[in-house]
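Novice: Take this sequence and fold it.
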Amino acid sequence: MTPSFAEHPQMTVEEFEQIALATPETVTLEFIQGKLEVKPVPDGDHDEIIMWVLQQCMQQRPELGLYQERGLEVERYRTGRARVDGALAPVGTFAGAGEWADPAGVLMVLEVTSHDADTDRRDRKEKRDGYVAAGIPVYLLIDRQNCTVTVHSDPGGGSYRESPSFPHGATVKLLDPVGITLDTEPLKDYAA
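Specialist: Predicted structure coming up:
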């Protein structure tokens, strides 16, 4: 059995945070499962999808905020750092927090796939595993390549026990603690 990066990380979390601070705004770095990751700069369609989800959240749950590009401490023992496309949490959750915040209070994390070779590994697997390990109740993945919306929920035993996928255009109900319904028809305009 080959050891994972999480067992033998490339660097310490502290070293990663120093590198991330010195990185220009045109590059986004993450530290997932002990490995330094470069996250691609989003394109316009990516931004429009996040804005669409933000509007849905504001209309249905105004007491919550969808915090974009929020740095979260993820994975067991907080050994990972992810800059999420969106973190849904009660307004005020991140007051006084630094660049990398504890995910306690986060109800849902949103990721929108990018057009790069690492999307499958990063967004569909590694981040999912990091978010469940951090105890985040819902991971919403909007997959532009597959034209699907996947709702990972019911964390337990180191994985999300529910992970239904819906085609763009379907009505998707995000149950408690999120409590939002998404009519995903507009996503068809931003797919692939």
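
Novice: rest of the way, CA atoms for contacts and neighbours
Specialist: Fine.

Novice: Arg124 belongs to a helix, doesn't it?
Specialist: Yes: counting by DSSP: H, G, I helix; E, B strand; the rest coil, Arg124 is located in a helix.

Novice: What distance do you get for the closest residue to it other than its chain neighbours to Leu187?
Specialist: Once flanking residues are discounted, Arg124 sits nearest to Leu141: 7.8 Å by CA to CA, 6 or more residues apart in numbering. Leu141 is 12 Å from Leu187, where distance means CA to CA, to the nearest Å.

Novice: compare with the first, here's sequence two:
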Amino acid sequence: MASTPKPTPTPTQDDFLLESFLALETPEGFKAELIEGDIVVTPPPDGDHEDAIDMIVRQVHRHAETEMQASGNKGLILPRGGLCPKNRAIPDATFAPRGLRLFRGAEPWMPCEGVAMVAEVTSRKPLGDRAAKRHCYARGGIPLYLLVDREQGRVTLLSEPSGDDYARTVSVAFGKPVPLPEPFGFELDTADLV
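Specialist: Below you'll find the predicted structure:
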């Protein structure tokens, strides 16, 4: 008796979306992300954006209780949410304990396990950082999400991921310190943002 061949699975709309996203060729300096079913292409950031990221990275390297690695272009694969099979985000800064060597040998898109904190500085579309990415990072179980909201003049630290969101929020005006819990264990000085 001949065996019946198994049918080839029919690609879904999600499959086509992910395939199209991964095939994108963006202009140099631009980044493309797949966030909640939308392909978001972002132009190179302005100098104030980069200055804010530099301020965060320098303080983490100087003051964190645990030595940290930092990446400004690490693509993260985040769990399904909304309409998308997998979200793919590139945080402005991604931090992981140096002892994990999380970035060594990692593919351009890596799972988010082991990431201690991501940081975003708002640009042209701040709602994406305030809502969509917040939910993606929470679903990924990333312990800390630091958001520098230039439009609102505030720095917000979200912690204790639970389902689609973070259970704890601390928000301060530019110029006030933000307490970063372990493994960072120091107060982030935001005076340079004023």
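
Novice: so what number do they get for TM-score?
Specialist: For this chain pair, the superposition-based TM-score is 0.85 by TM-score structural alignment, normalised by the length of the first structure; 177 aligned residues with a CA RMSD of 2.0 Å.

Novice: burial measure for the residue nearest to Arg124 of the first structure, as a count.
Specialist: Leu141 of the first structure has 21 neighbouring residues, counting by other CA atoms under 10 Å.

Novice: for it, helix, strand, or coil?
Specialist: Leu141 of the first structure ends up strand, using three-state DSSP.

Novice: mind listing what it touches?
Specialist: 110-113, 123-124, 149-152 (CA atoms under 8 Å, 6 or more residues apart in numbering).

Novice: Output the longest helix belonging to the first structure.
Specialist: If you go by DSSP state H, the first structure has its longest helix at helix 44-60.

Novice: which residue numbers in the second structure go with that helix?
Specialist: Aligned by TM-score structural alignment, helix 44-60 of the first structure falls on residues 47-63 of the second structure.

Novice: Would you map the helices across the first structure?
Specialist: Counting by DSSP H, the helices of the first structure are 13-21, 44-60, 119-121, 127-133.

Novice: which of those is buried the deepest?
Specialist: helix 127-133 (a mean of 23; mean count of other CA atoms under 10 Å).

Novice: ok, and what's touching that helix?
Specialist: 32-33, 74-76, 80, 82, 109, 139, 152, 155-156, 158-160.

Novice: residue contacts, the most centrally placed residue in the second structure?
Specialist: Closest to where the C-alpha atoms of the second structure average out (CA atoms, centre = their mean) is Pro91, at 3.5 Å. Counting by CA under 8 Å, 6+ apart, Pro91 of the second structure makes contact with 72-75, 118-120.

Novice: Give me the buried entries from those residues.
Specialist: 72, 74-75, 118-120 (16 or more other CA atoms under 10 Å).

Novice: of all these, which comes closest to Arg104 of the second structure?
Specialist: Lys74 (11.3 Å; CA to CA).

Novice: Map the closest one onto the first structure.
Specialist: By TM-score structural alignment, Lys74 of the second structure lines up with Arg70.

Novice: now do Ala131 of the second structure
Specialist: Under TM-score structural alignment, Ala131 of the second structure pairs with Lys125 in the first structure.

Novice: What is the neighbour count of that match?
Specialist: Look at Lys125 of the first structure: counted by other CA under 10 Å, it has 11 neighbours.

Novice: I'd like the distance between it and Asp118 of the first structure.
Specialist: 10 Å.

Novice: picking up where we left off before, can you find the partner of the residue nearest to Arg124 of the first structure in the second structure?
Specialist: Residue pairing (TM-score structural alignment): Leu141 of the first structure is matched to Leu147 of the second structure.

Novice: What segments of the second structure are strands?
Specialist: Secondary structure of the second structure (DSSP state E): strands located at 31-35, 38-42, 68-71, 75-78, 87-89, 93-97, 109-111, 117-121, 144-149, 154-162, 165-173, 178-180, 186-188.

Novice: With distance to Ile53 of the second structure added, can I get those in TSV?
Specialist: As requested, these are arranged in TSV below (distance: least, CA to CA, whole Å):
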stretch	distance to Ile53 of the second structure
strand 31-35	16
strand 38-42	16
strand 68-71	11
strand 75-78	17
strand 87-89	17
strand 93-97	7
strand 109-111	21
strand 117-121	7
strand 144-149	9
strand 154-162	12
strand 165-173	17
strand 178-180	15
strand 186-188	12
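
Novice: I'd like to check which residues are in contact with the aligned partner of Asp183 of the first structure in the second structure.
Specialist: Correspondence of Asp183 of the first structure to the second structure, assessed by TM-score structural alignment: Asp189. By CA under 8 Å, 6+ apart, the contact set of Asp189 of the second structure is 175-178.
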